[in-house]
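Asker: sequence first, then the predicted structure:
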Amino acid sequence: MAGSGNVAERVQNGVHSVNPFRSREEHTRASIISLKILTAVTWLVAVIFTLYYTVERPHEGHYARRTIWGQNNRVRTPFSLDSIITSIFFIVLWILQVGYCWHLYSNNAAYVAAAANVGAHFVANNLLFFGFIHLWVRSHFWLAELLVVINLLNLSAAYLRHPATPRFIHVPVVSAPLAWNFVALFWCGAAMVHAHTLAARIVANIFIWAIFVFGVFFLAVFKDYTMGFSLSILCAALGVAQFLTKLVALQWIFAFVIMGVLFVLSCAVAVPGFLGIRDPFKRGEIVSEDRERAPLLQDE
């Protein structure tokens, strides 16, 4: 029995040693080199194909094939997004992700370890986003939605497993992509069920408040204003698109209300820390105070 216990322990240790999502204080030179290659390659693949399908539609397959925004404009739903605001969001995100990749080359061991610990989640996010774009432009909305759900789980795990990640790593790898995937859940989901009817718009008027609840949760529990700002930008994209689609409707009004409230709450959480004054809001009771602020404490 003791021997079998030792075997089980060795197997468990072996699994942990090869688990790419495991948090480690130190990383081998080989693992860092692998991450440098994988993060760069998967980031380039995701960005290049996104840019390509922004201006060019796919030419193979039997389903409706359109560019990313051609698909968005064809399938006008209560969650269609404005292409300009959303594109700016991604351009800024990609620039920040270049900064994240640069930290794998840093001389600061703490920065390298922090970047490496979320590296597997970053690679997974890039691959899942790459797959999502391919499915979206080919009208495979059900499969695209499945990849969004998987990526939500991937990024949520990254958020909860690495709460002390420095902000310049946390934002491009965890909070901003997580905010996007939550909004994409409704963006793709509405296209998936062909939400064009009055009943679908009424349901969407309710579902849109899930974005507000999602943002307030991270603001209240983790004091993560980066999540609040990211969601407010995406709500602006939603509000503008809905306003231009249907002037007499509640969806764009709700989107702008959510955008404004999340922005104000995010400022209220962020400003005290930047000014070094006492936070006027009490800490949540779900996690400890240290852990709540952990994602945003460590800065350059």
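Answerer: Yes, it's here.
Asker: contacts, neighbours, all on C-alpha from now
Answerer: Noted.
Asker: could you pull out the strands for the protein?
Answerer: Using DSSP state E, no strands are found in the chain.
Asker: pull the longest helix from it.
Answerer: helix 29-55 (DSSP state H).
Asker: so what does that helix touch, helix or strand wise?
Answerer: The contact analysis (3 or more Cα pairs under 8 Å, 6 or more residues apart in numbering; DSSP states H and E) places helix 29-55 against helix 68-74, helix 83-102, helix 119-137.
Asker: now tabulate these in CSV and tack on mean neighbour count.
Answerer: Below are the helices and strands packed on helix 29-55 laid out as CSV (neighbours: other Cα atoms under 10 Å):
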stretch, mean neighbour count
helix 68-74, 18
helix 83-102, 16
helix 119-137, 22
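Asker: list the buried ones in the longest helix of the chain?
Answerer: Buried residues in helix 29-55, counted by 16 or more other Cα atoms under 10 Å: 32, 35-36, 38-40, 42-43, 46-47, 50, 53-54.
Asker: try this one next to it:
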Amino acid sequence: MPENSAATSNGEERLNPFSRRDDFSSQHLLLYKITTGVTYLLLLVTAFYYTFNSPHEGKKHHHDSPDGKHHHEYYPGQSTIWGQNSLHPTPYSQNFIITSIYWIVLFVLQLVYAWSLYSSDSVYVAAAGNIGAHYLASNLLLFGFIHLWVRSHFWLAELLLIVNFLNLSLAYFRHSTTPRLIHIGTVSGPLAWNFVALYWVGAVAVHKHPENLIPRIVANIFIWGILGYGVFFLAAFKDYTIGFALSVLAFSTGVGQFFTKLPILQLQWIFAFTIGGTLFLLSLAVGVPGLLGRDPFKRGEIVDEDRERAPLLADD
């Protein structure tokens, strides 16, 4: 009976793409190689296209100009990714340059993940395989999010972000010791953005504008959640990568807020810069000693030379 139970459990693990494994069959790896390439290009091309173009399908409205000519324009709710950011300013609107560079870096690091599937190093192959299902799900959810966002379906876009937040959180807590470069590109970097995006898209969905006093006061309070979220990972997992990621996104929010109306009379940009600076300094305090081989805060085992390239965080 125990043997049958073990066999059943083994079979269930094989069928569950999110289960943790120590090795993967060649067929399984081939499937990940193909689907990784397809979903990576799908998301990359979609993000690039809608950064510069708005949707061209859907509802149109018609009008006659004073010269008597008949004109038609596309439904005004459709715009580019950053066009929506400008059309719907909120206390969480970001700077498009900083956040775009942030995502370019993530896309480059995700190539390291794709390369890991072809690596001869079993540590990288196992890590990439275990992250694989979460990464594929994230790509597809973000692909759907972009299409909904540029078409002004903000509540549905927020719903996909919530699902992806749960997906990436599960990936993080189950695979927190993934090799650093894979971890940043596929887990901590996207998770940090997803958390901040929940604020950004949620604020647009409820139509709260920066000039309204009560929503801005609420936003002034809730923005500190970014600091609390970052401190949690720095304290619990000693993960400076998510600390630095949230720091960059907080600075992006600060710059975005600074260029809204009456920045001197608003506090959001000051809070965002304060949060970004605090997270940056705390991340340095956590990350630099470990990289130098010193740990004055006794945060656990120092990663030895043989394991430096494999785990991101301490195992304890």
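Answerer: Sure thing, it's come through. On a predicted model such as this, the values are computed, not experimentally measured, just so you know.
Asker: now the angle from the longest helix of structure 1 to helix 119-137?
Answerer: Here helix 29-55 of structure 1 runs at an angle of 20 degrees relative to helix 119-137 (axes from the mean of the first three to the mean of the last three Cα atoms, to 10 degrees).
Asker: which residue numbers in structure 2 go with helix 29-55 of structure 1?
Answerer: Mapped onto structure 2 with TM-score structural alignment as the criterion, helix 29-55 of structure 1 occupies residues 26-52.
Asker: what residue in structure 2 is paired with Tyr111 of structure 1?
Answerer: Using TM-score structural alignment, Tyr111 of structure 1 pairs with Tyr124 in structure 2.
Asker: equivalent analysis for Ala164 of structure 1, please.
Answerer: Under TM-score structural alignment, Ala164 of structure 1 pairs with Thr177 in structure 2.
Asker: surely its match and Ala314 touch.
Answerer: Yes - taking contacts as Cα atoms under 8 Å, Thr177 of structure 2 lies within contact range of Ala314: 7.3 Å.
Asker: report the separation between Leu35 of structure 1 and Ile258 of structure 1.
Answerer: Leu35 of structure 1 is 38 Å from Ile258 of structure 1, where distance means Cα to Cα, to the nearest Å.
Asker: scratch that, Cys188 of structure 1
Answerer: For Cys188 of structure 1, the distance to Ile258 of structure 1 - Cα to Cα - is 20 Å.
Asker: what of Val112 of structure 1?
Answerer: Taken as Cα to Cα, the span from Val112 of structure 1 to Ile258 of structure 1 is 37 Å.
Asker: who touches the match of Tyr111 of structure 1 in this structure?
Answerer: The contact partners of Tyr124 of structure 2, by Cα atoms under 8 Å, 6 or more residues apart in numbering, come to Ser116, Leu117, Pro179, Ala310.
Asker: recalculate using a threshold of 10 Å.
Answerer: The contact partners of Tyr124 of structure 2, taken as Cα atoms under 10 Å, 6 or more residues apart in numbering, are Val112, Tyr113, Trp115, Ser116, Leu117, Tyr118, Asn130, Thr178, Pro179, Ile182, Arg309, Ala310.
Asker: how about TSV for those residues, with distance to Glu73 of structure 2 added?
Answerer: Listed next are the contacts of Tyr124 of structure 2 as TSV, based on distance: Cα to Cα, whole Å:
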residue	distance to Glu73 of structure 2
Val112	43
Tyr113	43
Trp115	45
Ser116	47
Leu117	47
Tyr118	48
Asn130	47
Thr178	49
Pro179	50
Ile182	44
Arg309	54
Ala310	54
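Asker: all helices in the stretch 201-316 of structure 2, in order from the N-terminus.
Answerer: 213-222, 224-236, 240-258, 268-291 (DSSP state H, counting those that start in this stretch).
Asker: could you export those helices as JSON lines, including mean neighbour count?
Answerer: Shown next, in JSON lines, are these (neighbours: other Cα under 10 Å):
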{"stretch": "helix 213-222", "mean neighbour count": "15"}
{"stretch": "helix 224-236", "mean neighbour count": "17"}
{"stretch": "helix 240-258", "mean neighbour count": "25"}
{"stretch": "helix 268-291", "mean neighbour count": "20"}
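Asker: minimum distance to Ile101 of structure 2: which of the ones you listed has it?
Answerer: helix 240-258 (10.2 Å; Cα to Cα).
Asker: relative to helix 96-116, how tilted is that closest one?
Answerer: 160 degrees.
Asker: which residue numbers in structure 1 go with helix 240-258 of structure 2?
Answerer: Under TM-score structural alignment, the match for helix 240-258 of structure 2 is residues 225-243.
Asker: okay then, goodbye and thanks.
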